[in-house]
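**Student:** Need coordinates for the following:
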Amino acid sequence: MRIVFLGDVVGRSGRAAIIETLPGLRERYRADFVVINGENAAGGFGISEQILTELLDAGADVVTTGNHVWDQRETLIFIERHDRLLRPINFPKGAPGRGAGLFKAANGADVLVINAMGRVFMNDLDCPFRAVDAEIEACGLKRGADAILIDFHAEATSEKQALGYFVDGRASAVIGTHTHVPTADEQVLNGGTAYISDAGMCGDYDSVLGMNKEEPLSRFLTKIPNGRFQPALGEATITGVGIEIDEATGVAKAIGPIRLGGRLSQAEPAFWVRAATPV
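**Tutor:** Reported below is the predicted structural model:
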């Protein structure tokens, strides 16, 4: 089974790149399931219902979020209407929406997607480790789910790595999001769980984490805010990972980087594209 995960979509540049590229990318990789983190898709802050629909129509099966999930106040309402939009599972009881769901892949497999958020240098939510553990215990690999993918939206790489080892062999993949910088530590852990500390962002990398450089630079120099952060609107790089899942066991066989367009060095999962037709 082939799963594509794309990192945080930032602003109009990232959205346009996803909408233009994802249909062909899904066909090129023969992807069975696609997950996108969309928490920065609406002007860099949150996600709107229209943007959610655009991402789903482009080929996403599930859209995850993180600490910016409620930045667009309408999300508190429309999230209840959209099972394929997830918010972190470790928000306190009573938060709108849900943090996990079982979804059907193109090949007929049942994929459990869990969206969790870290607590180190971030909001003090409920324990992500216990929340993820409870979800896996309720619907484990080959005990309800054919694959389990976890989007761990966290600041600290130590916390992300720890969660990877915590679920190693019990989840198909742990994909870190939030820092908007793709890391080079993609690997399959000893127990078979694919892992990367951060999938990066889908946005303009001629920026500060997807935002126009002037305001962040000014704040670092003066410690005085002069205006709102605004997304950079240059050519986006699509970043993420491709994951090959062993259908017999549900654990990962391989994980490889995806970096397409824009400024970054280009990369595709070698185990998928050797015989593929060039884009």
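**Student:** For the rest of this, base every contact and every neighbour count on C-alpha atoms.
**Tutor:** OK.
**Student:** Report the buried residues of stretch 62-81.
**Tutor:** Buried residues in stretch 62-81, counted by 16 or more other Cα atoms under 10 Å: 62-72, 75, 79.
**Student:** my bad, should have said stretch 223-243
**Tutor:** For stretch 223-243, the neighbour count (16+ other Cα under 10 Å) marks 229-243 as buried.
**Student:** how far away is residue 124 from residue 223?
**Tutor:** The span separating residue 124 from residue 223 equals 25 Å under the rule Cα to Cα, to the nearest Å.
**Student:** for residue 229, same thing?
**Tutor:** According to Cα to Cα, residue 229 and residue 223 sit 14 Å apart.
**Student:** Over to residue 131?
**Tutor:** To residue 223, residue 131 is 37 Å away according to Cα to Cα.
**Student:** Over to residue 65?
**Tutor:** Separation of residue 65 from residue 223 (Cα to Cα) stands at 29 Å.
**Student:** cool, and residue 179?
**Tutor:** For residue 179, the distance to residue 223 - Cα to Cα - is 21 Å.
**Student:** And residue 210, by the same measure?
**Tutor:** Residue 210 is 20 Å from residue 223, where distance means Cα to Cα.
**Student:** again with residue 161
**Tutor:** With distances defined as Cα to Cα, the gap from residue 161 to residue 223 amounts to 32 Å.
**Student:** next one: residue 272
**Tutor:** In this structure, residue 272 and residue 223 are separated by 47 Å, where distance is defined by Cα to Cα.
**Student:** For the protein, identify the residue most remote from the centre.
**Tutor:** In the chain, counting by Cα atoms, centre = their mean, residue 222 sits farthest out from the average C-alpha position, at 33.1 Å.
**Student:** one more, for comparison:
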Amino acid sequence: MRILFLGDLVGRSGRDAVTEALPGLRRDLALDCVVVNAENASHGFGLAPDMARALLAAGADAITLGNHAWDRKEIIPYIEQEPRLLRPLNYPPGTPGRGVAEIPLRDGRKVLVMNAMGRLFMDALDDPFRGVQQALLPHRMGAGGTVAAAILDFHAEASSEKLAMGHSFDGRLSLVVGTHTHTPSADHQVLPGGTAYMTDAGMCGDYDSVIGMEKGGAALRFWKKVPGERLAPAEGAATICGLFVETDVTTGLARRAEPLRLGGRLSQAMPA
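**Tutor:** Alright, predicted model coming up:
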């Protein structure tokens, strides 16, 4: 199975770049599954239902969120009715939506997609490690299993927490990929047990910015240490950043993991 995970979409620049490129990427890379983190898609804060619909129509099989999940209030009724839109599974019981789903693919197979949020330098949510462990209990990957592959978007600040998650579930997930920092890490790899890993997939947005936001206002906050105007996304050409993973059909584990960087300012990288 060929999987593409795309990091945080930021603002119109990121949205437009991904919706325009995704049909071609699906074709050229022969993708079976595409997962997109879109928690910053709406002017940098949250996701609106019409934007989610556009991403799904463009070719995303599932959309994940994070700490900005509820910034657009109209997403609450929508997330209840759209099983392909996931928020972190370690929000308290009773939170709208879901953090784990079996996503049906175009060829009839199913992929388990999970979204969890870290706790180090983040909100004090429930334990993401035990949450992921609980979510995995009913499932087995590969031929004859309940799902062909299993993917975790771990939305977290600390690289140590992300690495701990990757190693904790090495051999039990096809992919553990980090989001949230908006900066692509260079540690893409297949862990010893067969789980593809990358500390942060980066963002899909304008890199002539401060993590996707207009750089003047963002920098001024560090200089003056007082609140300023609401930050606005940078609107230059976006770099689409993510991770490509190919899995073994028998086991569901990863055979290779390669970065994708397309367009914009960063050096380009396209999986073979």
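**Student:** on that earlier part again, could you redo the buried residues of stretch 62-81 of structure 1 as TSV and give each row distance to residue 202 of structure 1 and secondary structure?
**Tutor:** Written out in TSV, the entries for the buried residues of stretch 62-81 of structure 1 read as follows (distance: Cα to Cα, whole Å; DSSP: H, G, I helix; E, B strand; the rest coil):
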residue	distance to residue 202 of structure 1	secondary structure
62	16	strand
63	13	strand
64	14	strand
65	14	coil
66	15	coil
67	17	coil
68	16	coil
69	17	coil
70	20	coil
71	19	coil
72	19	coil
75	21	helix
79	22	helix
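**Student:** Would you mind finding the match for residue 228 of structure 1 in structure 2?
**Tutor:** Taking TM-score structural alignment as the alignment basis, one finds that residue 228 of structure 1 is matched in structure 2 by residue 230.
**Student:** residues in contact with its match?
**Tutor:** Contact partners of residue 230 of structure 2, counting by Cα atoms under 8 Å, 6 or more residues apart in numbering, are absent.
**Student:** can you map out the strands along the stretch 51-200 of structure 1?
**Tutor:** 62-64, 100-104, 110-117, 147-153, 173-177, 187-188, 194-196 (DSSP state E, counting those that start in this stretch).
**Student:** Now tabulate the ones you listed in TSV and tack on distance to residue 139 of structure 1.
**Tutor:** Formatted as TSV, the entries for the strands of the stretch 51-200 of structure 1 read as follows, by distance: least, Cα to Cα, whole Å:
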stretch	distance to residue 139 of structure 1
strand 62-64	18
strand 100-104	9
strand 110-117	8
strand 147-153	9
strand 173-177	15
strand 187-188	22
strand 194-196	19
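**Student:** nearest to residue 248 of structure 1, of those strands?
**Tutor:** Nearest to residue 248 of structure 1 among the strands of the stretch 51-200 of structure 1 is strand 147-153 (10.1 Å), distances taken as Cα to Cα.
**Student:** which residue numbers in structure 2 go with that closest one?
**Tutor:** Residues 149-155 of structure 2 are where strand 147-153 of structure 1 lands when matched by TM-score structural alignment.
**Student:** Mean per-residue distance, that stretch versus structure 1.
**Tutor:** Once the two structures are superposed, the average separation between stretch 149-155 of structure 2 and the matching residues of structure 1 is 0.3 Å (mean Cα distance after the TM-score superposition for structure 1).
**Student:** Would you mind pulling the contact partners of that stretch?
**Tutor:** Where contact means Cα under 8 Å, 6+ apart, the residues beyond stretch 149-155 of structure 2 that reach it are 1, 64, 66-67, 88, 110-118, 141-142, 162, 173-180, 247, 252-253.
**Student:** And stretch 7-16 of structure 2, by the same measure?
**Tutor:** Residues from elsewhere that reach stretch 7-16 of structure 2 (Cα under 8 Å, 6+ apart): 36-44, 51, 55, 179-180, 182, 200-206, 212, 233-242.
**Student:** Could you list which of the residues you listed belong to helices?
**Tutor:** 51, 55 (DSSP state H).
**Student:** From residue 165 of structure 2, how far out is the match of residue 228 of structure 1?
**Tutor:** Taking Cα to Cα as the measure, residue 230 of structure 2 falls 33 Å from residue 165 of structure 2.
**Student:** Also residue 12 of structure 2?
**Tutor:** Taking Cα to Cα as the criterion, residue 12 of structure 2 is separated from residue 165 of structure 2 by 31 Å.
**Student:** again with residue 210 of structure 2
**Tutor:** Here residue 210 of structure 2 is placed at a distance of 27 Å from residue 165 of structure 2 (Cα to Cα).
**Student:** cool, and residue 179 of structure 2?
**Tutor:** Relative to residue 165 of structure 2, residue 179 of structure 2 is positioned 13 Å away (criterion: Cα to Cα).
**Student:** Which residues are in contact with the equivalent of residue 262 of structure 2 over in structure 1?
**Tutor:** The criterion is TM-score structural alignment: under it, residue 262 of structure 2 has residue 260 as its aligned partner in structure 1. Residues in contact with residue 260 of structure 1 (Cα under 8 Å, 6+ apart) are 237-239, 266-268.
**Student:** likewise residue 128 of structure 2?
**Tutor:** With contacts taken as Cα under 8 Å, 6+ apart, residue 128 of structure 2 has the following neighbours: 89-90, 116-119.
**Student:** Correct me if wrong: residue 87 of structure 2 contacts residue 70.
**Tutor:** No. Taking Cα atoms under 8 Å as the definition, residue 87 of structure 2 is not a contact partner of residue 70, at 9.3 Å.
**Student:** biggest helix in structure 2 by residues?
**Tutor:** Selection of the longest helix in structure 2 by residue count, based on DSSP H, yields helix 11-28.
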